[in-house]
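1. Got a predicted model here, sequence first, then my questions.
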Amino acid sequence: MTIPVDRLTDPAVRAFVTALNANDQAAFQQALTPGATMSDDGSDRDLAQWTEKEIFSSRGHMEIESEKTGGRGLVARFRNDTWGEMRTQWRFTVDGGKISRFETGQA
């Protein structure tokens, strides 16, 4: 069973996932604070390069399985055209209603 994106608890996380799933780069940038950072499997990555490769040019998509920590932690089935589908975990830091950092990795 999955959680519909429009039912995600945290509005900033909801905006992030909505933009990611719509492949909407402008809305995705609007969901982030200036200077937002991220990590993948414990290693910091260049956010612009990572999102272009893993999300936008490869049509990334998240199906949310569960939420924790007030909606700022997700377990999701993430898929893209490069890697196929994998079970992932996501942790978000929210600042002023926008995502200032996210950390993802295999669940």
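-> Nice, I can see it. Numbering: from 1, shown residues only.
2. contacts, neighbours, all on C-alpha from now
-> Noted.
3. In this protein, where's the longest helix?
-> helix 11-22 (DSSP state H).
4. Give me the helices and strands touching it, please.
-> With contacts defined as 3 or more C-alpha pairs under 8 Å, 6 or more residues apart in numbering; DSSP states H and E, helix 11-22 has these neighbours: helix 25-30, strand 61-68, strand 98-106.
5. which element follows the second one toward the C-terminus?
-> Under the assignment DSSP states H and E, the closest C-terminal helix or strand after strand 61-68 is strand 73-80.
6. Contacts for the helix or strand following that following strand, please.
-> Sequence-wise, the next helix or strand downstream of strand 73-80 (DSSP H and E) is strand 84-95. Contact with strand 84-95 is made by 12-13, 33, 72-79, 99-107, as judged by C-alpha atoms under 8 Å, 6 or more residues apart in numbering.
7. Please spell out the PyMOL selection for the buried subset of the residues you listed.
-> What follows is the PyMOL syntax for the buried subset of the contacts of strand 84-95, where burial is set by 16 or more other C-alpha atoms under 10 Å:
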select buried, resi 12+13+33+72+73+74+75+76+77+78+79+99+100+101+102+103+104+105
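8. another one to put next to it:
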Amino acid sequence: MTIPVEKLTDPAVRAFVAAVNANDEEAFRAALAPGATMSDDGSDRDLDEWTEKEIFSSRGHMEIESVKDDGHVLVARFRNDTWGEMRTRWRFVVEGGKVVRFETGQA
């Protein structure tokens, strides 16, 4: 069963996922704090390079399967035109209503 984006409880995480699914880079940037960081499968990555490759130029999309930790940990089916679909875990650190860090990897 998929959880609708509008049901995500943390507003910053909700804005992040909505922006990914809309392929809206401006809204995505607005959901992030200045200097936000990220990691993929345990390795820190350049946020701009990674999001361009894995989300925006390849039409990334998240279908949320579960939500934990006050809305800061998601399991989602993530798909893009490069890799197809995979089950992924996303962990968000939110401060001041913005995502300051997110970590993703296979679930």
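-> Received, thanks. In this text the structure is predicted, and so the values were computed from the model without any measurement.
9. From the chain's centroid, how far away is the longest helix of the first structure?
-> Computed by C-alpha atoms, centre = their mean, to the nearest Å, the separation of helix 11-22 of the first structure from the middle of its chain amounts to 7 Å.
10. distance from it to the second structure after superposition?
-> The superposed helix 11-22 of the first structure is, by mean C-alpha distance after the TM-score superposition for the first structure, a mean 0.3 Å from where its aligned residues fall in the second structure.
11. ok, and what's touching that helix?
-> With contacts defined as C-alpha under 8 Å, 6+ apart, helix 11-22 of the first structure is touched by 5-8, 25, 27-28, 31-32, 55-56, 60-62, 71-72, 92, 94, 97-99.
12. out of the residues you listed, which are buried?
-> Neighbour-count burial (16+ other C-alpha under 10 Å) applied to these gives 5, 8, 28, 31-32, 55-56, 60-62, 71-72, 92, 94, 98-99.
13. and the helices and strands packed on helix 11-22 of the first structure as JSON lines, adding distance to residue 42 of the first structure?
-> Below are these laid out as JSON lines (distance: least, C-alpha to C-alpha, whole Å):
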{"stretch": "helix 25-30", "distance to residue 42 of the first structure": "22"}
{"stretch": "strand 61-68", "distance to residue 42 of the first structure": "19"}
{"stretch": "strand 98-106", "distance to residue 42 of the first structure": "7"}
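14. Surely residue 66 of the first structure touches residue 72?
-> No. Here residue 66 of the first structure does not reach residue 72: they are 10.7 Å apart, not a contact under C-alpha atoms under 8 Å.
15. What residues sit buried inside stretch 6-23 of the first structure?
-> By neighbour count on 16+ other C-alpha under 10 Å, the buried set for stretch 6-23 of the first structure is 8, 10-21, 23.
16. out of those, what pair is the most spread apart?
-> Farthest apart among the buried residues of stretch 6-23 of the first structure by C-alpha to C-alpha are 10 and 23. That separation is 20.0 Å.
17. my guess is residue 39 of the first structure meets residue 103, correct?
-> Yes. Residue 39 of the first structure is within contact range of residue 103, at 4.7 Å (criterion: C-alpha under 8 Å).
18. Mutual contacts of those two, please.
-> By C-alpha under 8 Å, 6+ apart, no residue touches both residue 39 of the first structure and residue 103.
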